[in-house]
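Chemist: Only the shape, not the letters, is given here:
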């Protein structure tokens, strides 16, 4: 569900500033590693098929370039500073909602005593901050 707005965000970021777009693309690429694992592992264990797990992960990832393409087709003629502000605000809101309402509560279901969830959230934030510094996007 959230891969479509990720593609849209990458498109808009690159259109606004290629350096910023690179940073967004790297951040999303880093994020897609555990996401791919989270999609494929349960499917593999449920079906025993590496190909089904791979196929569903691939299908999940295809939503990003589709989001970018649709963003291009719909928005290329109306892009302005206000349009960028609206787009980034919408995508940011979607991503924050997914994190707060879906990802963190799901992690805490698997870790009810919060032995690792909070710390790994902080590690994830640190990885993203480091990637932004390394790519001088901050």
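Modeler: Looks like it came in fine. Being a predicted model, the structure only gives us computed values, none of them experimental. Numbers count the residues shown, from 1 in each chain.
Chemist: Please count neighbours and contacts with C-alpha atoms only from this point.
Modeler: Noted.
Chemist: list the buried ones in the helix ranked longest in the chain?
Modeler: For the chain, the longest helix by residue count, based on DSSP state H, is helix 18-47. Buried residues in helix 18-47, counted by 16 or more other C-alpha atoms under 10 Å: 20-28, 36, 39-41, 43-44.
Chemist: try this one side by side with the last:
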């Protein structure tokens, strides 16, 4: 589960960074560094509050799940702004971006479920949190469209923030845990296949 989630999230990071670079490489990179800094701060705070629980997952696992849901929610927020900015460039572009992001939401939700269910969450609760993590998309798409000139300069920063936070989670939490369950060769194969599958969805849509 961790290996598949890592591959899916790695492809999502790649897509976020490429999209951000189309607006501003410098602001995207600043966002990536900011995302890593924010997730480090959040992780340290969560370690001091080990009684946290989410979807019946408690302790250290609960903290990890909370981090993942938070990261994917931030990711969805950036994508929501992207949808709104896209519609600012015309109906056809906005429709294209909306369909592409809607398709991406399926493997992204799967990544959350693959992390939550093995740690004790029910499938129903994992599905619910996957949906909740995507709520910022419609909530931010409308104001981003209405105030496109205000939101557009910050879009690459938001995309970078989400990518940086996810990259930290992949390399500091998911891959080390996955390496304890399967061989390095198997881990590499699963991550690459998941990455390629997610990237295929991105390229096709």
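Modeler: Perfect, I can see it now. Keep in mind it's a predicted model, so treat the numbers as computed, not measured.
Chemist: any idea how far the longest helix of the first structure is from the chain center?
Modeler: Using C-alpha atoms, centre = their mean, to the nearest Å, the mean C-alpha position of helix 18-47 of the first structure is found 7 Å from that of the whole chain.
Chemist: Heading C-terminal from it, find the next helix or strand.
Modeler: On the C-terminal side of helix 18-47 of the first structure, the nearest following helix or strand under DSSP states H and E is helix 50-75.
Chemist: Now do the helix or strand that comes right after that next one and helix 50-75, the angle between them.
Modeler: Downstream of helix 50-75 of the first structure, the next assigned helix or strand under DSSP H and E is helix 81-98. What separates the directions of helix 81-98 of the first structure and helix 50-75 is an angle of 150 degrees, with axes from the mean of the first three to the mean of the last three C-alpha atoms, to 10 degrees.
Chemist: Show me what the helix or strand just after helix 81-98 of the first structure packs onto, helices and strands only.
Modeler: Using DSSP H and E, the helix or strand that follows helix 81-98 of the first structure in sequence is helix 104-110. With contacts defined as 3 or more C-alpha pairs under 8 Å, 6 or more residues apart in numbering; DSSP states H and E, the packing partners of helix 104-110 of the first structure are helix 117-134.
Chemist: The helix it packs on: which residues count as buried?
Modeler: Buried-residue list, helix 117-134 of the first structure, by 16+ other C-alpha under 10 Å: 117, 128, 131, 132.
Chemist: Then stretch 54-71 of the second structure?
Modeler: Residues of stretch 54-71 of the second structure classed as buried by neighbour count (16+ other C-alpha under 10 Å): 54-55, 57-58, 60-71.
Chemist: which stretch of helix or strand covers the residue mapped onto residue 3 of the first structure from the second structure?
Modeler: Counting by TM-score structural alignment, residue 3 of the first structure corresponds to residue 72 in the second structure. For residue 72 of the second structure, the host element (DSSP H and E) is helix 59-88.
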